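*Asks:* 3D model of this:
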Amino acid sequence: MRIFGRNKEQDILNLFRRGDASAMDELYAEYASYLTAICVRYLSDDDDVKDVLQEAFIKIFTTIDAFDYRGSGSLKAWMGRIVVNESLLFLRQRKRSPIDRMEADPPDLPDDDPDTDDLTSEEMTRLIRQLPDGYRAVLNLYIVEGKSHKEIAQLLGIKPDSSASQLHRAKDMLARIIKNYKSHRQ
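*Replies:* Okay, here's the model as predicted:
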């Protein structure tokens, strides 16, 4: 069954409120790809992604009754935050603190960013997944989620200066990864 209403989020929420058995299937069908893409930004192992997504969907399904709909996009954003939080929780529970996984200072690179115009989003995702967990977490929280270094520090249990430093290192490492990938691709 496909939902044909004008606002899919509200239609899905109405299915949950009515106790409709198809509510979970509809939510999953509509948002699984989006939520998987978020999770992949934080975790490099596909089995870990599956585990975290399963936990995130359980949390979504068990707490959706308490969700306060605030207009179009709010359900999607709420679920995205759950996936980010579950991904970060997973990294912490593995006792692999992002700081513990940081490598030594990479060699200095020019401050110019590598050209990524000819890379697909799938290629970029694969390249970003090569970063160590901590670098990847800081990069995503800062660039994609728009968090400040103070917020990142609170989420990861590090100092704001460490967040800024790790972001710089993540960008440098990613630049090297991209340059290496492009040189071998040709």
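
*Asks:* can we go C-alpha only for contacts and neighbour counts from here?
*Replies:* Noted.

*Asks:* what are the buried residues along the helix ranked longest in the chain?
*Replies:* If you go by DSSP state H, the chain has its longest helix at helix 160-185. With burial defined by 16 or more other Cα atoms under 10 Å, the residues of helix 160-185 counted as buried are 160, 162-164, 166-178.

*Asks:* same deal with stretch 130-149?
*Replies:* Going by neighbour count (16+ other Cα under 10 Å), the buried part of stretch 130-149 is 131-142, 147, 149.

*Asks:* which parts of this structure are helices?
*Replies:* For the chain, applying DSSP H gives helices covering 8-18, 23-42, 46-63, 74-93, 121-128, 133-139, 149-156, 160-185.

*Asks:* CSV for those helices, including distance to Asp111?
*Replies:* Shown next, in CSV, are the helices of the chain (distance: least, Cα to Cα, whole Å):
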stretch, distance to Asp111
helix 8-18, 42
helix 23-42, 24
helix 46-63, 32
helix 74-93, 29
helix 121-128, 18
helix 133-139, 16
helix 149-156, 20
helix 160-185, 8
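
*Asks:* out of those helices, which is closest to Asp112?
*Replies:* helix 160-185 (9.1 Å; Cα to Cα).

*Asks:* let's compare: structure for the following, please.
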Amino acid sequence: MQTSMISGAAIDDEAQIVDDASKGNIAAQKALYSLHIRYLAGVCSRYILNTEDVKDVLQESFLKIFSSLPSFTYRGKGSTRGWMCRIVINETLKFLRKTTMFEFTELTEAESSRGYDDYEPDINEIPTSAIHEMIRELPSGYRTIFNLYVIENKSHKEIAALLNIKESTSASQLHRAKAILASRIKEYRSTLEKATL
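*Replies:* Next comes the predicted model:
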């Protein structure tokens, strides 16, 4: 971990940074921000495409993070980032519920009969940046549910509660998102193959 200067002393212990930040130490709060902002911006931008909106959500998130720090209990490496990430996701979803009209579509009878987990795209040899871009291009409802389920490991029950939808709706949107991604990955591979001929 990077060493930070807090109160004139070199500190490389995140537990100490968190403790100092929770007591209102501005240098410690800046150090905490610097340690995690890039990762948290990445999390937020998986859901929200507009850069200015991402900045607004992160600003709200950090206000909540700093005001909630006194009640946070440090539980070892990764616990701070995990806790901050949950706050950012909650603030992101709050923003999306206010600003986005999610349009959820039910599966057709044919899609339902095939089940929800047919589409497991093969992403071997495809750059991570290309996959991220494909996910960002999904319609907002699909993108949100895909991220919550695949990246954040939320269950359909948890997603249904977060978005105020039915579990079956969450499952069907994930199915559609995977189908779109599988199709785009296939197109990407086809383009690569043509380029190498």
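
*Asks:* out of the helices of structure 1, which one sits most buried?
*Replies:* Highest mean neighbour count among the helices of structure 1 (mean count of other Cα atoms under 10 Å): helix 133-139, with a mean of 26.

*Asks:* residue range for that one in structure 2?
*Replies:* Aligned using TM-score structural alignment, helix 133-139 of structure 1 spans residues 140-146 in structure 2.

*Asks:* average distance between the matching stretch and structure 1?
*Replies:* Once fitted to structure 1, stretch 140-146 of structure 2 is off its aligned match by 0.9 Å on average (mean Cα distance after the TM-score superposition for structure 1).

*Asks:* gap between the residue nearest in space to the middle of structure 2 and Lys98 of structure 2?
*Replies:* The centroid of structure 2 falls nearest to Val43 when counting by Cα atoms, centre = their mean (3.7 Å). Distance, Val43 of structure 2 to Lys98 of structure 2, by Cα to Cα, to the nearest Å: 19 Å.

*Asks:* what is the burial count for Asp122 of structure 2?
*Replies:* Around Asp122 of structure 2 there are 11 other residues, counting by other Cα atoms under 10 Å.

*Asks:* in JSON lines: the buried residues of stretch 130-149 of structure 1, plus distance to Asp51 of structure 1.
*Replies:* Formatted as JSON lines, the buried residues of stretch 130-149 of structure 1 follow (distance: Cα to Cα, whole Å):
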{"residue": "Leu131", "distance to Asp51 of structure 1": "20"}
{"residue": "Pro132", "distance to Asp51 of structure 1": "19"}
{"residue": "Asp133", "distance to Asp51 of structure 1": "16"}
{"residue": "Gly134", "distance to Asp51 of structure 1": "19"}
{"residue": "Tyr135", "distance to Asp51 of structure 1": "21"}
{"residue": "Arg136", "distance to Asp51 of structure 1": "18"}
{"residue": "Ala137", "distance to Asp51 of structure 1": "17"}
{"residue": "Val138", "distance to Asp51 of structure 1": "21"}
{"residue": "Leu139", "distance to Asp51 of structure 1": "22"}
{"residue": "Asn140", "distance to Asp51 of structure 1": "20"}
{"residue": "Leu141", "distance to Asp51 of structure 1": "21"}
{"residue": "Tyr142", "distance to Asp51 of structure 1": "24"}
{"residue": "Lys147", "distance to Asp51 of structure 1": "25"}
{"residue": "His149", "distance to Asp51 of structure 1": "28"}
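
*Asks:* between the helices of structure 1, which one is closest to Leu109 of structure 1.
*Replies:* Of all the helices of structure 1, helix 160-185 sits nearest to Leu109 of structure 1, with 6.6 Å by Cα to Cα.

*Asks:* that closest one packs against which elements?
*Replies:* On a contact count with 3 or more Cα pairs under 8 Å, 6 or more residues apart in numbering; DSSP states H and E, helix 160-185 of structure 1 meets helix 121-128, helix 133-139, helix 149-156.

*Asks:* since that was my last question, I'll sign off now.
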